[in-house]
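Asks: pasting the sequence and the predicted coordinates here, then a few questions.
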Amino acid sequence: MAKVEVKQLLEAGVHFGHLTRKWNPNMAPYIYMERNGIHVINLYKTVAKMDEANEALSKIAASGRKILFVATKKQAKDIVAEKAANVNMPYITERWPGGMLTNFVTIRKAVKKMAMIDRMKKDGTFLTLSKKERLQVDRLRSKLEKNLGSISEMTRLPGALFVVDTMREHIAVKEAQKLNIPIFAMVDTNCDPRDVDYLIPSNDDASKSIDIIMTQVTNAVAEGLAERKSEKSAGDDAKKAKETKKEAVKEAPKATLEPAPAETDTTPAPVVENAPEPKVAVEATKDAVKEEAPKKAKADDLTKIEGIGPKAAEALTNAGMGSFTDLAKGDADKIKEILTEASSRMAHLDPTSWPKQAQMAADGKWDELKEWQDNVKGGVE
């Protein structure tokens, strides 16, 4: 993926902040200077933070989780809708529906209602209604399509939230914080960066600025999706090869499997007393086992557990809980202690249900885990 240069950001006006009197003091580390009463953002820090955010977004996309894009301001909605649709990700560009995340079950019911209306039109039930009822149903369908049409394929809570202007979308940010969903955002000089897990200091008001940042972000997501697709195809090819090999063994004639008996020599073999054991073969076998052992110890993708983000997964892996089996055996208090030691920003996470989810993942009960995650809000029972 081609990295964006500071010159490109400068030409797009990403460096323009708000008036100095409207600034948030917590944004001081990302402000370069003040000119004509307006703060100027340090674009070198913007590039560094963007690379960090893109790497995390690529990992989330590669894990198969959805990333929800949120932008309801006029100059951002069309750009965000276009870019998010290109990578097949859900987005909200109209009014944020209250409880979109914290009351996701109810939102899903509204989406299912939309699908039910479509079925009525296909099977002819819609034509049996009166003219007034048909008009009401059509109005309801268009309203649902406008507000929730873009998230109709999002069957579970998203793996991350990307926000343009955290001040305007403060409700979405609060809901994501409550459910421990990682937040990525374009943060201007009037916003509080402490509310965001991965911030990109940038101008969130100019359409050119939003366009160039969204292009970089969606390219990173597309890269993650491509990686997932290649891994999946490689796995399918390996599976097919294995099945082909099994079939070939079954179809092979028995004669080839049973070698013809060789002419036996009746002369008895000489008996050697205190014959030494073949140490070379034994040692070679031990070395082979030692070489294979580290290959088997591979960390699982802990971000599939509801409530675990990339940073939390990294902290748990470093602490020796890199697999679903290890996490299932872990204690919630111990996990909390590990997260707090790794970063004070993860102290608010609630790992109570993580061992339970990890046990389902370790047992390969993915359908059961998905159903549990859909019914439970943010992995908190």
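Replies: Yes, it's here. Residues are numbered from 1 along each chain as shown.

Asks: when you work out contacts or count neighbours from here on, use the C-alpha atoms and nothing else.
Replies: Will do.

Asks: gap between residue 69 and residue 360?
Replies: Per Cα to Cα, to the nearest Å, residue 69 is found 29 Å from residue 360.

Asks: these two: which is more packed in?
Replies: More neighbours surround residue 69 than the other of residue 69 and residue 360, with 24 against 21 (other Cα atoms under 10 Å).

Asks: next secondary structure element downstream of the host helix or strand of that one?
Replies: Element membership for residue 69 (DSSP states H and E) is strand 67-70. Counting by DSSP H and E, the next helix or strand C-terminal to strand 67-70 is helix 74-86.

Asks: and the helices in the stretch 151-300 of the chain, which stretches?
Replies: 170-178, 207-251, 254-257, 279-296 (DSSP state H, counting those that start in this stretch).

Asks: so how far is the first one from its chain's centroid?
Replies: Computed by Cα atoms, centre = their mean, to the nearest Å, the separation of helix 170-178 from the middle of its chain amounts to 18 Å.

Asks: find the nearest non-adjacent residue to the most centrally placed residue in the chain, please.
Replies: Centroid-nearest residue in the chain: residue 60, 2.5 Å away (criterion: Cα atoms, centre = their mean). Nearest non-adjacent residue to residue 60, counting by Cα to Cα, 6 or more residues apart in numbering: residue 159, 6.7 Å away.

Asks: below is structure B, check it against A:
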Amino acid sequence: MPAITMKELLEAGVHFGHQTRKWNPKMKEYIFGERNGIHIIDLQKTLKLFKEASRFVAELAAANKTVLFVGTKRQAQEAIAEEAKRCEMYYINQRWLGGLLTNHITIQKSIQRLKELEAMSQDGRYEMLTKKEVGKLERERKHLEQNLSGIKEMHGLPDAIFVIDSNNEEIAVREARKLAIPVVAVVDTNCNPEQVNYPIPGNDDALRAIRLFTSKIAEAVLEGRQLAAAQATDQERLEAEAGLAEGGVPGASEPGENGASAGYDAETGSVSAMDGEAEPGPTRYTM
């Protein structure tokens, strides 16, 4: 699993929470203390829970399942898109469209519309329209592209979602919970960790912290796939070896008539019967 160190967490400022007056009491067990009116997150808890979350993500990837990366706040948009693309997963980094999970059929219709508009812009159909009509279609296409480009090839529901800031992505978390889709989320001191299946206590506002968590989750996906590929290769090798064992060694003796097997004596150059009645030898004459 991808390793994350205490040094990395400290350098990224993962331990800095929100102002103490903005805290969620349900985060109490993950808070180490407070400094200058700011809650300090217990990074030992972060290490432990991140390990559990990354193991879960890796197991999903190894089983060829999908994870939807979600982060629409300004600080998260770039990291979410880049890391999701790197591990070939889907993402939402602009506006979360209500019903994206719970009304997936309607969202799929919007995706089909986007693909249709893209095809029209490339196959010459725009040339048959007026500038006003083309402008209207292009505005529609750009709007759909902005919101749906990260899930354009996602044909079904994801098997899990990874979220930066469960408060900011409250609708996404709620929809996932309604459909029993597991949620992995970075939760700051103002969040409710009980709303997610795999909470990762940490700063969900700092760019470096967001980049760190997102890149490590992407690495968990990649490592899970690599593990699955290695296991598949080992399985193929074992099956090939088993097939050779069942087929026998090439050139082995085969039974002759009456169940006898022929044996060859290299020293005398003669063939003898094996596992059956002995063949009569040559007649000897005495002078």
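Replies: Yep, that arrived. For clarity, every value in this text was computed on a predicted model and none was experimentally measured.

Asks: quick one: TM-score?
Replies: Laid over one another, the chains give 0.82 as their TM-score (TM-score structural alignment, normalised by the length of structure 2), with 258 aligned residues with a Cα RMSD of 2.6 Å.

Asks: hmm, back to that, report the separation between the residue nearest to residue 60 of structure 1 and residue 113 of structure 1.
Replies: Counting by Cα to Cα, the separation of residue 159 of structure 1 from residue 113 of structure 1 is 24 Å.

Asks: please say which of the two ends up with more neighbours.
Replies: More neighbours surround residue 159 than the other of residue 159 of structure 1 and residue 113, with 26 against 15 (other Cα under 10 Å).

Asks: can you count the residues close to the closest residue in space to residue 87 of structure 1 that isn't next to it in sequence?
Replies: Spatial nearest neighbour of residue 87 of structure 1, chain neighbours left out: residue 222 (6.0 Å); criterion: Cα to Cα, 6+ apart. A total of 20 residues lie near residue 222 of structure 1 under the criterion other Cα under 10 Å.

Asks: residue 82 of structure 1 too?
Replies: Residue 82 of structure 1: 13 neighbours (other Cα under 10 Å).

Asks: residue 232 of structure 1 now?
Replies: Neighbour count for residue 232 of structure 1, taken as other Cα under 10 Å: 12.

Asks: same question, residue 108 of structure 1
Replies: Other residues close to residue 108 of structure 1 by other Cα under 10 Å number 20.

Asks: isn't it right up against residue 151?
Replies: No - the pair residue 108 of structure 1 and residue 151 fails to qualify as a contact (Cα atoms under 8 Å) at a distance of 9.3 Å.

Asks: so what's residue 360 of structure 1 up against?
Replies: Taking Cα atoms under 8 Å, 6 or more residues apart in numbering, we find residue 360 of structure 1 in contact with 366, 368, 369.

Asks: what kind of secondary structure is the second one in?
Replies: Going back to what we said before, that points to residue 368 of structure 1. helix (DSSP: H, G, I helix; E, B strand; the rest coil).

Asks: re earlier: report the mean deviation for the strand holding residue 69 of structure 1 after fitting onto structure 2.
Replies: Comparison of strand 67-70 of structure 1 with structure 2 after fitting gives an average deviation of 0.7 Å (mean Cα distance after the TM-score superposition for structure 1).

Asks: for that strand, packing partners?
Replies: helix 74-86, strand 91-92, strand 160-164 (3 or more Cα pairs under 8 Å, 6 or more residues apart in numbering; DSSP states H and E).

Asks: so for residue 41 of structure 1, which of the ones you listed sits nearest?
Replies: Closest of those to residue 41 of structure 1 is strand 160-164, at 16.4 Å (criterion: Cα to Cα).

Asks: could you turn the buried ones of the contacts of residue 360 of structure 1 into a ChimeraX selection?
Replies: Here is the ChimeraX command that selects the buried residues among the contacts of residue 360 of structure 1 (16 or more other Cα atoms under 10 Å):
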select :369
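
Asks: related to what we said a few turns ago, distance of the residue nearest to the centre of structure 1 relative to residue 313 of structure 1?
Replies: 11 Å.
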